[in-house]
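Q: Give me the fold of what follows.
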Amino acid sequence: MATTLQMIDAIVARLKAKLPTLAVEHFPEQPSDYWLNDAVGALLVSYPGSRFDATVDTAAVVQPRRIQFSVTIVARQLNGRDGAIDVLDQVRASLVGFRPPDCLKLAAVSETFLGEEAGLWQYALDLSSASVIVEESAPNDARPLTRVQYEPDEEHS
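A: Below is the predicted model:
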């Protein structure tokens, strides 16, 4: 089963392949210290969290998981080619229907204008997918059944 980081890495790789003119990175750990080095803009991929449904009644814990991802678009212009709005459309087209490992296809949830600061325009595209988590269980060390022998019941013969 893929980890959350592997899912995020798959989204980063997809965006790098589809939008090679933009910097694509994991969301910075210190957003206030983030510095845009790219001439056009950047895509910052983050994981806002997951929601879990009730467990499925089995011998092991099996739970549906609704996973949320977010891509923050940072662009040096708002309108026009490679502006924030144009890039937002390109990101949505690149990710809606994309399947991260061990997930269903991504679906768009919302888009939000985050604002402008120091000439950098920002939008967030929120997406979701579904997966299933299954508990890790200890291996079964019992001897496997390798032979079955039929012995007739003498009372009913």
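
Q: only C-alpha atoms for contact and neighbour calcs from this point on.
A: Noted.

Q: top helix in this protein by residue count?
A: In the chain, taking DSSP state H as the definition, the longest helix is helix 4-18.

Q: quick one: buried residues of that one?
A: By 16 or more other C-alpha atoms under 10 Å, the buried positions in helix 4-18 come out as T4, M7, I8, D9, A10, I11, V12, R14, L15, K16.

Q: on contacts alone, who are the packing partners of that helix?
A: Counting contacts by 3 or more C-alpha pairs under 8 Å, 6 or more residues apart in numbering; DSSP states H and E, helix 4-18 is packed against strand 23-26, strand 41-52, helix 84-95.

Q: residues making contact with that helix?
A: Contacts with helix 4-18, where a contact means C-alpha atoms under 8 Å, 6 or more residues apart in numbering, come from 22-26, 45-47, 69, 91, 94-95, 100-101.

Q: before we move on, back to that, in the buried residues of helix 4-18, find the pair that's most separated.
A: For the buried residues of helix 4-18, the farthest-apart pair by C-alpha to C-alpha is T4 and K16; their separation is 18.5 Å.

Q: where does W35 fall, helix, sheet strand or coil?
A: W35 falls in the coil class when you classify it by DSSP: H, G, I helix; E, B strand; the rest coil.

Q: And it, how close does it get to Y150?
A: W35 sits 75 Å away from Y150, going by C-alpha to C-alpha, to the nearest Å.

Q: So which of these two has more stuff around it?
A: Taking other C-alpha atoms under 10 Å, W35 and Y150 do not tie; W35 has more neighbours (8 against 5).

Q: coming back round to it: what's the closest of the buried residues of helix 4-18 to T55?
A: T4 (19.5 Å).

Q: Tell me the spacing between the closest one and N37.
A: As judged by C-alpha to C-alpha, T4 and N37 stand 27 Å apart.

Q: Let's see this one next, to set against the first:
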Amino acid sequence: MNTLKILHATVARLQEKLPALDCELYPDDPESYRLNHDTGALLVSYSNADFGSNSAIDCVMQEQPVRVVITLVFRELNTATGAIQALDETRRALAGFRPEGCHAPYVLVSEKCLGFASGVWMFALVVQARTMFVQDDPPEPEGIPASLYEEEE
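A: A predicted model of the protein is given here:
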């Protein structure tokens, strides 16, 4: 599983389904971010993962529910091109979409208004897909004598 690939696939999906909006990764320096689009932008970021229990005996293999946040930044709220309409469209674009590397598609987790500041409305939509984390290079089994594997003649 590669988190950046999931984020890039999410941005590509939003660009495909909502071409009238700016869709990009959340900025590295959010304090300096300025909305340059006339209407609004969708900013995609990784939130967190709550790993499941290890399902293997001899290596690390855990389910990884991957949470992604779409931050909506809009100049208007209750218009056909405002934040509320964009929330509806963003939900429809992502619910059921399965990014490459995930074995379960996005489900909706939560959304909330982050407020109004500097002339823009901000909302956060959280979606979650599931993937598996499997350790690199699992170790050879230990503690089992090689003689158990030898065939008798």
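
Q: Need the TM-score from the superposition.
A: Scored against TM-score structural alignment, normalised by the length of structure 2, the superposed chains reach a TM-score of 0.87; 142 aligned residues with a C-alpha RMSD of 1.8 Å.

Q: In JSON lines: the helices and strands packed on helix 4-18 of structure 1, plus distance to K105 of structure 1 and mean neighbour count.
A: Listed next are the helices and strands packed on helix 4-18 of structure 1 as JSON lines, based on distance: least, C-alpha to C-alpha, whole Å; neighbours: other C-alpha atoms under 10 Å:
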{"stretch": "strand 23-26", "distance to K105 of structure 1": "20", "mean neighbour count": "19"}
{"stretch": "strand 41-52", "distance to K105 of structure 1": "15", "mean neighbour count": "18"}
{"stretch": "helix 84-95", "distance to K105 of structure 1": "9", "mean neighbour count": "18"}
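
Q: Select, out of the ones you listed, the one closest to A130 of structure 1.
A: strand 41-52 (9.3 Å).

Q: which other helices and strands contact the closest one?
A: By 3+ C-alpha pairs under 8 Å, 6+ apart, strand 41-52 of structure 1 packs against helix 4-18, strand 23-26, strand 62-75.

Q: swap the cut-off to 7 Å and go again
A: strand 23-26, strand 62-75 (3 or more C-alpha pairs under 7 Å, 6 or more residues apart in numbering; DSSP states H and E).

Q: superposed on structure 2, where does it end up, distance-wise?
A: Superposed on structure 2, strand 41-52 of structure 1 shows a mean distance to its aligned partners of 0.6 Å (mean C-alpha distance after the TM-score superposition for structure 1).

Q: distance of the residue nearest to the spatial centre of structure 1 from V109 of structure 1?
A: Central residue of structure 1 (C-alpha atoms, centre = their mean): M7, 4.5 Å from the mean position. Separation of M7 of structure 1 from V109 of structure 1 (C-alpha to C-alpha): 17 Å.

Q: if you skip the residues just before and after it, what's nearest to Y123 of structure 1?
A: Leaving aside its chain neighbours, Y123 of structure 1 sits nearest to F113 (4.5 Å; criterion: C-alpha to C-alpha, 6 or more residues apart in numbering).

Q: element containing the equivalent of the one you found over in structure 2?
A: Taking TM-score structural alignment for the superposition, F113 of structure 1 sits opposite C113 in structure 2. Remark: C113 of structure 2 resides in strand 104-117, with elements defined by DSSP states H and E.

Q: could you point out which element follows that strand?
A: By DSSP H and E, the next helix or strand past strand 104-117 of structure 2 is strand 120-134.

Q: Mind reading off the mean deviation between that following strand and structure 1?
A: Mean for strand 120-134 of structure 2 is 0.7 Å (mean C-alpha distance after the TM-score superposition for structure 1).

Q: Which of the residues in that strand are classified as buried?
A: 120-134.

Q: And it, what does it pack against?
A: Where contact means 3+ C-alpha pairs under 7 Å, 6+ apart, strand 120-134 of structure 2 is packed against strand 61-74, strand 104-117.

Q: And for V132 of structure 1, nearest residue in space, chain neighbours not counted?
A: P64 is the one closest to V132 of structure 1 (C-alpha to C-alpha, 6+ apart), at 4.4 Å.

Q: And for F52 of structure 1, nearest residue in space, chain neighbours not counted?
A: Per C-alpha to C-alpha, 6+ apart, closest to F52 of structure 1 is R65, 4.7 Å.
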